[in-house]
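Peer 1: pasting the sequence and the predicted model now:
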Amino acid sequence: MTKKNVLFLCTGNSCRSQMAEGWARHFHGDTIEAYSAGIEAHGMNPNAMQVMKEAGVDISAYSSKLASSLADVPLDLVITVCGHADENCPAFLTKAKLVHVGFDDPPKLAKEAASEEEALDQYRRVRDEIRDFAKNKLAALLP
């Protein structure tokens, strides 16, 4: 069986799309080749790496990259995980099935936190929402 190529697209490819790639590889590595990229590349978010590691998924070797770096990958499915990426999805990606599944932005939510632990809790909540999506709904979206 050939693996399906799935891209998780976000604005900066630093947090949500990276977590989604990690969970997709964790749950569906035998059937999905997961990628993540951004409209921009903001670097890896250390809090995202920390909370994923807490959950048993190491994304520390991943890198923040532009969607254009995947122009030669025949994508089957592109999932935008933030509104900005959904509204500004690069045209070459729309040849694949395009689906928007939005998640809150942990760095934005963490700015309002009263403590570092409260900030990390925002990352954990979104991590868990992405985990549940990847585990229970992702496969049904494949073309």
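Peer 2: Nice, thanks for sending it over.
Peer 1: from now on I want contacts and neighbour counts done on CA atoms only, so please keep to that.
Peer 2: Noted.
Peer 1: His84 sits in which helix or strand?
Peer 2: Counting by DSSP states H and E, the element that carries His84 is helix 83-87.
Peer 1: that should have said Ile79, apologies.
Peer 2: strand 77-80.
Peer 1: contacts for that strand?
Peer 2: With contact meaning Cα atoms under 8 Å, 6 or more residues apart in numbering, strand 77-80 is reached by 4-10, 86, 89, 93-94, 96-102, 141-143.
Peer 1: list buried residues within the residues you listed.
Peer 2: In the contacts of strand 77-80, burial by neighbour count holds for 4-10, 86, 89, 93, 96, 98, 100, 102, counting by 16 or more other Cα atoms under 10 Å.
Peer 1: check which helices and strands the helix ranked longest in the chain sits against.
Peer 2: In the chain, assigned by DSSP state H, the helix with the most residues is helix 116-136. For helix 116-136, the elements it packs on are helix 16-28, helix 46-54, helix 106-110, judged by 3 or more Cα pairs under 8 Å, 6 or more residues apart in numbering; DSSP states H and E.
Peer 1: and Tyr123, what does it touch?
Peer 2: Applying Cα under 8 Å, 6+ apart to Tyr123 gives the contacts 47-48, 51, 106-107, 110.
Peer 1: check Trp23 too.
Peer 2: The neighbours of Trp23, taking Cα under 8 Å, 6+ apart as the test, are 57, 130-131, 134-135.
Peer 1: can you tell me how far the residue nearest to Val101 when sequence neighbours are not counted sits from Thr2?
Peer 2: Nearest residue to Val101, sequence neighbours excluded (Cα to Cα, 6 or more residues apart in numbering): Val81, at 5.2 Å. Going from Val81 to Thr2 by Cα to Cα, to the nearest Å gives 25 Å.
Peer 1: here comes the other one, which I'd like you to weigh against the first:
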Amino acid sequence: MYKKILFVCVHNSARSQMAEAFAKKHGGDKVFVESAGLEPGELNQDVVKVMAEKGIDISGNKTKSVFDFFKEGRTYNYVIAVCDKEAAEKCPIFPGFSERLHWPFPDPSAATGSEEERLEKVRKIRDEIEDKIKEFFKKLNIIID
């Protein structure tokens, strides 16, 4: 039986998109993964670039609303907020059993400086997210590729 996981962030433009992509990569058919935002925005292009460096193309991804998923009655084993505490507290409670987790990561859209300086900051967040996914999957006894 696979685990259903939803990653939530404010705009579904960066952190939750990266978490979804890494969970799909490392979880394979053992997980069903989606991501959504409280206020869906535009995909962060720095995130698209740094994910491509890892061989993952998210350039065609669309941002989605967590409230649309809620209204559709979707259920998850885990709802994981990857944004700050205040935003995580605004996430809806999904019907059925779901464990709510909070993994706060810095917001890539807050990265400043030259393009290379921004990309370096976003790479650090990307790598932290991937490490957290791998750690989580080990706890769930999901084989990591």
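Peer 2: Good, I have the coordinates. All values reported here derive from a predicted model rather than from experimental measurement.
Peer 1: now what about the TM-score between them?
Peer 2: The TM-score (TM-score structural alignment, normalised by the length of the first structure) is 0.88; 138 aligned residues with a Cα RMSD of 1.8 Å.
Peer 1: hang on, the earlier thing: give me the number of residues near the counterpart of the residue nearest to Val101 of the first structure in the second structure?
Peer 2: Here Val81 of the first structure is matched to Val82 in the second structure, going by TM-score structural alignment. Residues lying near Val82 of the second structure (other Cα atoms under 10 Å) number 26.
Peer 1: who touches Val82 of the second structure in this structure?
Peer 2: Per Cα under 8 Å, 6+ apart, neighbours of Val82 of the second structure: 7-9, 15-16, 88, 102-105.
Peer 1: centre-most residue in the second structure?
Peer 2: Nearest residue to the geometric centre of the second structure (Cα atoms, centre = their mean): Ser16, 2.2 Å.
Peer 1: wait, what's in contact with that one?
Peer 2: Per Cα under 8 Å, 6+ apart, neighbours of Ser16 of the second structure: 7-9, 35-37, 81-82.
Peer 1: what residue of the second structure is the furthest out?
Peer 2: Max distance from the centre of the second structure (Cα atoms, centre = their mean): Ser114, 25.1 Å.
Peer 1: what residues sit buried inside the helix holding His84 of the first structure?
Peer 2: Neighbour count says helix 83-87 of the first structure has 83, 85-86 buried, by 16+ other Cα under 10 Å.
Peer 1: got it, and stretch 23-32 of the first structure?
Peer 2: Buried residues in stretch 23-32 of the first structure (16+ other Cα under 10 Å): 23-28, 32.
Peer 1: do the same with stretch 129-141 of the first structure
Peer 2: Using 16+ other Cα under 10 Å as the test for burial, stretch 129-141 of the first structure gives 130-131, 133-134, 138-139.
Peer 1: what do you get for stretch 118-129 of the first structure?
Peer 2: Neighbour-count burial for stretch 118-129 of the first structure, counted by 16+ other Cα under 10 Å, picks out 119-124, 126-128.
Peer 1: how about the contacts made by the residue nearest to Asn45 of the first structure when sequence neighbours are not counted?
Peer 2: Spatial nearest neighbour of Asn45 of the first structure, excluding adjacent residues (Cα to Cα, 6+ apart): Ser14 at 5.1 Å. For Ser14 of the first structure, the contact set (Cα under 8 Å, 6+ apart) comprises 41-45, 48, 64.
Peer 1: mind checking the SS state of Ser14 of the first structure?
Peer 2: When classified by DSSP: H, G, I helix; E, B strand; the rest coil, Ser14 of the first structure comes out as coil.
Peer 1: what's the match for it in the second structure?
Peer 2: Residue pairing (TM-score structural alignment): Ser14 of the first structure is matched to Ser13 of the second structure.
Peer 1: follow-up on the earlier one: which of the contacts of Ser14 of the first structure sit farthest apart?
Peer 2: Spatially, the most separated pair among the contacts of Ser14 of the first structure is Ala41 and Ala48, at 15.0 Å (Cα to Cα).
Peer 1: neighbour-wise, which of the two wins?
Peer 2: Counting neighbours by other Cα under 10 Å for Ala41 of the first structure and for Ala48 shows that Ala48 has the greater number, 24 against 17.
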